[in-house]
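S.K.: Structural data only, the sequence is not supplied:
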């Protein structure tokens, strides 16, 4: 299960209501963030996401509103004699940015990884994270978090074949067991259940690559900086509108859509809501602190 909190839902400039872009995810006691908004620690405290449990930060691109929360978090962890590793993962230039933010004093627990191109960038026991290219600035990426498949047993069928107790573990480890001279394969009594899929678009325009990578996602967290009333601004600044986000979610077959990176010019989000729901009913506009469980 993933606990997802919108730590920052605003555009490039913060407002009294919205911090800039950041999503926090808690899984199996650990915390991961997609981008790192200024004021990250405070936002995490408000959301009851322990920054002492932070394992990785995924940076979508190197505009300051997406990474200014890093130095404060690292400084606090350093003062607290942090014993774990903090992975900071991002596109080319991330190492230089982190080094500059920390004035050349990068603690040994900070592990910076740069990548260029699409593919897997992080993996743990529970899930894997892959990056995909989006159209915004140079080296801009979105991320796909995919939970690992889970093995599920047909309990009645397994019981009828005499599989119980330690035999469940044995057949899971070996792929087969023998009972009364009869070989029973794992696929005879079990199946793999697909894990959850969460997509974070980062900053982007409408892009077929976002559609492709968001296919069948349980949750798409998508740039919707503007409404169609400001389409010219969206195109010039290379951001998406609420309509763009809804069209992507609809075409990709997503289950739920969260619109984020809302420009500070909007004091009323009614236009975003109406525009998105016209195409995709399961759309909501993020606010700081919005929480979703997947």
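M.R.: Great, that's in hand. Given the structure is predicted, the values throughout are model-derived calculations rather than measurements.
S.K.: going forward, measure contacts between C-alpha atoms and count neighbours the same way
M.R.: Noted.
S.K.: who touches the residue sitting nearest the centre point of the chain in this structure?
M.R.: By Cα atoms, centre = their mean, the chain has its centre lying nearest to residue 200, at 4.9 Å. Contact analysis of residue 200 by Cα atoms under 8 Å, 6 or more residues apart in numbering lists 34, 142, 143, 144, 220, 221, 222.
S.K.: Assumed the third one was part of a strand.
M.R.: Yes: secondary structure assignment (DSSP: H, G, I helix; E, B strand; the rest coil) places residue 143 inside a strand.
S.K.: if I look at the residue nearest to the centre of the chain, how far off is residue 36?
M.R.: Distance check for residue 200 against residue 36: by Cα to Cα, to the nearest Å, it reads 13 Å.
S.K.: hold the first one in mind and look at this next one:
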């Protein structure tokens, strides 16, 4: 099953150096989740040939413009394209008011329903579940209320061992075996034992998205052992004081969080416009945590292995 994140925007504050403001698309099999929606996000979706209607949920970390100003344009384009199925938006309190006011004064009634869930600042817990995933929140430390998200695959079924397929097995038999159940005859005799016809389930994978935040070790237990951690890295350590003053992190600090959390891979992003060349950020992080990558627009990162 596909479980991957596509980078749509990686810059902080303003677009620069052919980099756009923050936005990512998480793909879990046939489920599409947009994470943050900076200015120009819909243009990036078009550029990478991602069909808007596939997005079922949008998660907004906070109300600084570089993380949500692309949202209204996207919502209106979905409307113009005739979207009919529901859209779920998760974000800070006040985002619903922003959406409502703009729709009111433009005289727009959307062709689909938007269900808004206000995130509780400084709270952690599961805010969404689908057939495949659960999403829980991570309180971050920024100048305004800001929330990170952990996307976790749900426990998977056992896998049917095709080499053990029997001629008289039905589809229901196979499904029951995959669910861990033994199969019995109408007379109550054991017909197929689950352990004999199935393989262990594939490992469930996880992705943590830590948007704008000052260095904060308190988040470590909430992101422990994830496959991929995205952690903002606005500055190099040379500007550590500025990072603290503006409630951001350095690449080194992001790497320290990744190391302490025992994650498999660190993904850097939210770059300051002062960096045209991102190499210094990558070099700095790899000194502390080697399995680090840069978030590069257009690239798709596979999360873990099945």
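M.R.: Sure thing, it's come through. Just so we're clear, the structure is a prediction, and the values are computed from it rather than from any experiment.
S.K.: about what we covered before: which of the contacts of residue 200 of the first structure does the second structure keep?
M.R.: Shared contacts between this structure and the second structure among these (both residues aligned by TM-score structural alignment, their matches' Cα atoms under 8 Å) comprise 142, 143, 144, 220, 221, 222.
S.K.: Which residue is the nearest non-sequential neighbour of the equivalent of the third one over in the second structure?
M.R.: Same thing as residue 144 of the first structure. When the second structure is aligned by TM-score structural alignment, residue 144 of the first structure is paired with residue 150. With sequence-adjacent residues excluded and distances taken as Cα to Cα, 6 or more residues apart in numbering, residue 150 of the second structure is closest to residue 208, at 4.3 Å.
S.K.: Could you verify my assumption that the one you found touches residue 223?
M.R.: Yes: counting by Cα atoms under 8 Å, residue 208 of the second structure touches residue 223, with 6.4 Å between them.
S.K.: Find the residues that touch each one of those two.
M.R.: 150, 229.
S.K.: In contact with the match of residue 144 of the first structure, which residues?
M.R.: 135, 136, 137, 138, 206, 207, 208, 209, 223.
S.K.: and what of residue 215 of the first structure?
M.R.: 252, 253, 254.
S.K.: cool, residue 175 of the first structure as well?
M.R.: Contact analysis of residue 175 of the first structure by Cα under 8 Å, 6+ apart lists 185, 186.
S.K.: residues near the residue nearest to residue 193 of the second structure when sequence neighbours are not counted, how many?
M.R.: Nearest non-adjacent residue to residue 193 of the second structure, counting by Cα to Cα, 6+ apart: residue 182, 4.8 Å away. For residue 182 of the second structure, the neighbour count with other Cα atoms under 10 Å is 17.
S.K.: Kindly report the same for the one 10 residues further on.
M.R.: Applying other Cα under 10 Å, we find 18 residues neighbouring residue 192 of the second structure.
S.K.: Quick check: closest non-adjacent residue to it.
M.R.: Nearest to residue 192 of the second structure is residue 183, by Cα to Cα, 6+ apart, at 5.0 Å.
S.K.: same check, this time on residue 112 of the first structure
M.R.: Nearest residue to residue 112 of the first structure, sequence neighbours excluded (Cα to Cα, 6+ apart): residue 88, at 4.7 Å.
S.K.: show me where the stretch 1-150 of the first structure has strands.
M.R.: Along the stretch 1-150 of the first structure, counting by DSSP state E, counting those that start in this stretch, strands occupy 3-8, 22-27, 30-34, 54-58, 86-90, 110-114, 119-123, 127-133, 141-147, 150-153.
S.K.: Of those, which stretch is the most buried?
M.R.: Here the criterion is mean neighbour count by mean count of other Cα atoms under 10 Å, and of those the winner is strand 3-8, at a mean of 26.
S.K.: That one to strand 30-34, inter-axis angle?
M.R.: Orientation note: strand 3-8 of the first structure sits at an angle of 40 degrees relative to strand 30-34 (axes from the mean of the first three to the mean of the last three Cα atoms, to 10 degrees).
S.K.: Neighbours of the aligned partner of the residue nearest to residue 192 of the second structure in the first structure, how many?
M.R.: Aligned counterpart of residue 183 of the second structure in the first structure: residue 177 (TM-score structural alignment). Close neighbours of residue 177 of the first structure, defined as other Cα under 10 Å, add up to 18.
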